[in-house]
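Participant: Here is my input; please provide its structure:
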Amino acid sequence: MITLGFVYVLSGLAFALFALLGLLDRTNPKRFGNAAFWGLLAVSMLAGDRLGDFGNGLLVLALVAIAGTGQIGKGPGGDIPAEEQADRAARHGNFLLLVALIIPAVALAGTFLFKWVPGIADPKQATLISLALGVLIALAVGMARLRPPLLLPAQQGRRLLDSVGWAAVLPQMLASLGAVFALAGVGEVVGGLIGGAIPEGSLFGAVLAFGLGMALFTIVMGNAFAAFPVMIAAIGMPLLIQQYGGNPAVVAAIGMLAGFCGTLMTPMAANFNLVPAALLELKSPYGVIRAQIGTAIPLLAVNIVFIWLFAF
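Facilitator: Here you go, the predicted structure:
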């Protein structure tokens, strides 16, 4: 049976390859920092369960030290000329889009298949396993048809990660922060503070506090995965689910969508909002956020109404 360990091994091998290629890039003055950062991330993926809590804590501190001192960066050169990109796009046409669509198609199909046919993969992790398989299949199809140099996909992937830098692992870090907050009892403290502001017996008031809280905590923490443990412990579980009998699946799923509305409005979600602005060379680093606010606010209102309508 394929388990989540398969995804960890695949990710670890990819990061290890990126670290090695980065170390060999003598044109990049920050090649040692890049190699150390992606190499440590590879160790985390491949041997994190053997390191223990203390070892993983030291590894995270090392990652923070490398990123915090500015040791990660993209080297000069190596980009494929725009003329060559345009020529390839003209020659291969829609096939390039097909390769990209293979990944979500396999992820969707595998999610249902692995749950319907037991014994192939862990049904609890069907989506992540299917996503990893989709990446491998898309890579194989693209390599077979386009026939690029063997290491070109890895080199370009490594250069993209070097450009993104520490923001590539920000979602994992913030999700871990959310778990730490939950264990520290932050949710109960927040629940006590917010509970005093919600009118007694007001279901919509509780829903409104939950939806707005998910968005605001996401804006502060940069990731809905970090906000979710706090808000579900503060309002979602004690009020919406236990007191008012809400459907846990609806509360959790649409609550996450409310949090993602906050993601659209915060520079803390650097990998979503600041990195694209840098890659697209926008005049303002907050240009992406400004373009998204007009969608995020009404979408947040819709999600709050949906929780109220469909969870009870």
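
Participant: Please make it C-alpha for all contacts and neighbour counts, starting now.
Facilitator: Fine.

Participant: mind listing what G134 touches?
Facilitator: G134 makes contact with I102, I103, P104, A105, V106, A107, according to CA atoms under 8 Å, 6 or more residues apart in numbering.

Participant: Kindly report the same for S44.
Facilitator: The contact partners of S44, taken as CA under 8 Å, 6+ apart, are G12, N56, L59.

Participant: check which helix or strand covers the first one.
Facilitator: Under the assignment given by DSSP states H and E, the secondary-structure element containing G12 is helix 4-24.

Participant: follow-up on the earlier one: looking at the contacts of S44, spot the one nearest A296.
Facilitator: Distance ranking of the contacts of S44 against A296, using CA to CA, places G12 first at 34.5 Å.

Participant: let's see this one next to it:
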Amino acid sequence: MITLEHIYATTGVFLLAFTLLALLDSKLSGMVKWGTVIFWGLYGVSFIWGQQMPPAAVGGIVVVMALIASVKWMGVGEYFSATAEFRRKLADRFGFWLFGPALLVPLVTFLVAWLVPEMGALVGLGIGSLVALLITFMMTRTLPFQAFQEGRRLLDAIGWAIILSQFLAALGFLFDKAGVGNVVAELVSGVVPVDLRLATVIAYCVGMTLFTMIMGNAFAAFAVITTGIGIPLVINMHGADPAIAGVIAMLCGYSGTLMTPMAANFNVVPAALLEMEDKSGVIKAQGLTALLMLLINIGLMYFLAFPGK
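Facilitator: Okay, here's the model as predicted:
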């Protein structure tokens, strides 16, 4: 059976292939070249052998990668991308069918999670990505080498920010283990009138939004804020349905995701890929929608999460 370790290893192989291409890239030179090679090489090694390595070694890899990113020893190379004429020709030939491989990813993910639940959705996501890649090769009749070139181009365009979500998720886990949730609970109890249900709901929803803006990741914020506010005040004290309250709280976290540069994958990366002059343009465009979502989610939690009250 395919496991998550197999998916991680496959991802690592792709990263090492990108590393080799960067090493052979004549456009990259000096410390920028070696910084790019070492960064993606270490990232690939962590995916393939991370489980077998001592925790201190993995921590050392993270420190080296952070240092490379901080001194800006990463650059953009030469990728032999497909010409605009070739892309236009494929677009005219396949039309909307070009979206087929992309739509296969969520479809295969759902089927794997449904038909083989012991494998899990993350394994399904990896399988779906590989299936989509193979179908793309068959449709466009391009060589796998081109896929590695285009993948490396996107990876270099995003840069170090591609690993930010993993760092923030790990930070949320550490915060939870360090008891930050208990500290949050004490602070909220001293400020919010906890005997009022609406006040605790607002504290839970707004807390999820603000902490997500700080962490850049709703999953990381959820563990801390739910431990500190959701469980003791909203669920235990006022009797909210945990399933409903938890789902709506996560949606509040997504409101925070729309309003923070810490959510690099959603707000910083698109601005970089689209070469926007205003690097905060994505956040500014989403701000009003995010606040409206937050208000709606507060109302939904207050009216739906308390059965019989």
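
Participant: Now render the contacts of G134 of structure 1 as a markdown table, adding secondary structure.
Facilitator: As requested, the contacts of G134 of structure 1 are arranged in a markdown table below (DSSP: H, G, I helix; E, B strand; the rest coil):
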| residue | secondary structure |
| --- | --- |
| I102 | helix |
| I103 | helix |
| P104 | helix |
| A105 | helix |
| V106 | helix |
| A107 | helix |
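
Participant: Narrow those residues to those that are buried.
Facilitator: Among the contacts of G134 of structure 1, the ones that count as buried by 16 or more other CA atoms under 10 Å are I102, I103, V106, A107.

Participant: Quick one: map the third one onto structure 2.
Facilitator: Right, V106 of structure 1. Alignment note (TM-score structural alignment): V106 of structure 1 maps to V108 of structure 2.

Participant: Verify the stated contact: that match with L130.
Facilitator: No: checked against CA atoms under 8 Å, the pair V108 of structure 2 and L130 is beyond contact range at 10.0 Å.

Participant: quick one: stretch 129-141 of structure 1 to chain centroid distance?
Facilitator: The chain centroid and the centroid of stretch 129-141 of structure 1 are separated by 18 Å under CA atoms, centre = their mean, to the nearest Å.

Participant: List the buried residues for it?
Facilitator: I129, S130, L131, A132, L133, G134, V135, I137, A138, L139.

Participant: Just the ones of those in helices?
Facilitator: Among the buried residues of stretch 129-141 of structure 1, the members falling in helices (DSSP state H) are I129, S130, L131, A132, L133, G134, V135, I137, A138, L139.

Participant: Contact partners for the residue lying closest to the third one once chain neighbours are set aside?
Facilitator: It refers to L131 of structure 1. Of all residues not flanking L131 of structure 1 in the chain, A107 sits nearest, at 4.5 Å (CA to CA, 6 or more residues apart in numbering). Contact partners of A107 of structure 1, counting by CA under 8 Å, 6+ apart, are T127, L128, I129, S130, L131, A132, L133, G134.

Participant: could the residues you listed be laid out in CSV, adding distance to E84 of structure 1?
Facilitator: Output for the contacts of A107 of structure 1, formatted as CSV (distance: CA to CA, whole Å):
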residue, distance to E84 of structure 1
T127, 36
L128, 34
I129, 34
S130, 33
L131, 30
A132, 29
L133, 30
G134, 27
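
Participant: Out of the residues you listed, which is nearest to F306 of structure 1?
Facilitator: Closest to F306 of structure 1, out of all of the contacts of A107 of structure 1 and judged by CA to CA, is T127, at 24.9 Å.

Participant: Now which residue in structure 2 aligns to that closest one?
Facilitator: So T127 of structure 1 corresponds to A121, using TM-score structural alignment.

Participant: next one: G52 of structure 1
Facilitator: Under TM-score structural alignment, G52 of structure 1 pairs with P54 in structure 2.

Participant: For the counterpart of K33 of structure 2 in structure 1, give its distance to Q156 of structure 1.
Facilitator: Aligning on TM-score structural alignment places K33 of structure 2 opposite R31 in structure 1. Distance of R31 of structure 1 to Q156 of structure 1, given as CA to CA, to the nearest Å: 15 Å.

Participant: Looking at these two, which is more packed in?
Facilitator: A direct count of neighbours by other CA atoms under 10 Å for R31 of structure 1 and Q156 places R31 higher, at 24 against 15.

Participant: my read: the more buried one touches D25, true?
Facilitator: Yes: between R31 of structure 1 and D25 there is a contact at 6.4 Å, judged by CA under 8 Å.

Participant: okay, and the common contacts of those two?
Facilitator: By CA under 8 Å, 6+ apart, R31 of structure 1 and D25 have these common neighbours: G75.

Participant: Show the contacting residues for the match of K33 of structure 2.
Facilitator: Shown in contact with R31 of structure 1 (CA under 8 Å, 6+ apart): G22, L23, L24, D25, I72, G73, G75.

Participant: mind checking how far it is from L23 of structure 1?
Facilitator: 5 Å.

Participant: check contacts around the equivalent of E85 of structure 2 over in structure 1.
Facilitator: In structure 1, the residue paired with E85 of structure 2 according to TM-score structural alignment is E83. If you count contacts by CA under 8 Å, 6+ apart, E83 of structure 1 has none.

Participant: so which strand or helix has E83 of structure 1?
Facilitator: helix 82-92.

Participant: how close does that helix sit to structure 2?
Facilitator: Once fitted to structure 2, helix 82-92 of structure 1 is off its aligned match by 2.0 Å on average (mean CA distance after the TM-score superposition for structure 1).

Participant: again with stretch 209-221 of structure 1
Facilitator: Compared with structure 2 after the fit, stretch 209-221 of structure 1 shows a mean deviation of 0.9 Å (mean CA distance after the TM-score superposition for structure 1).
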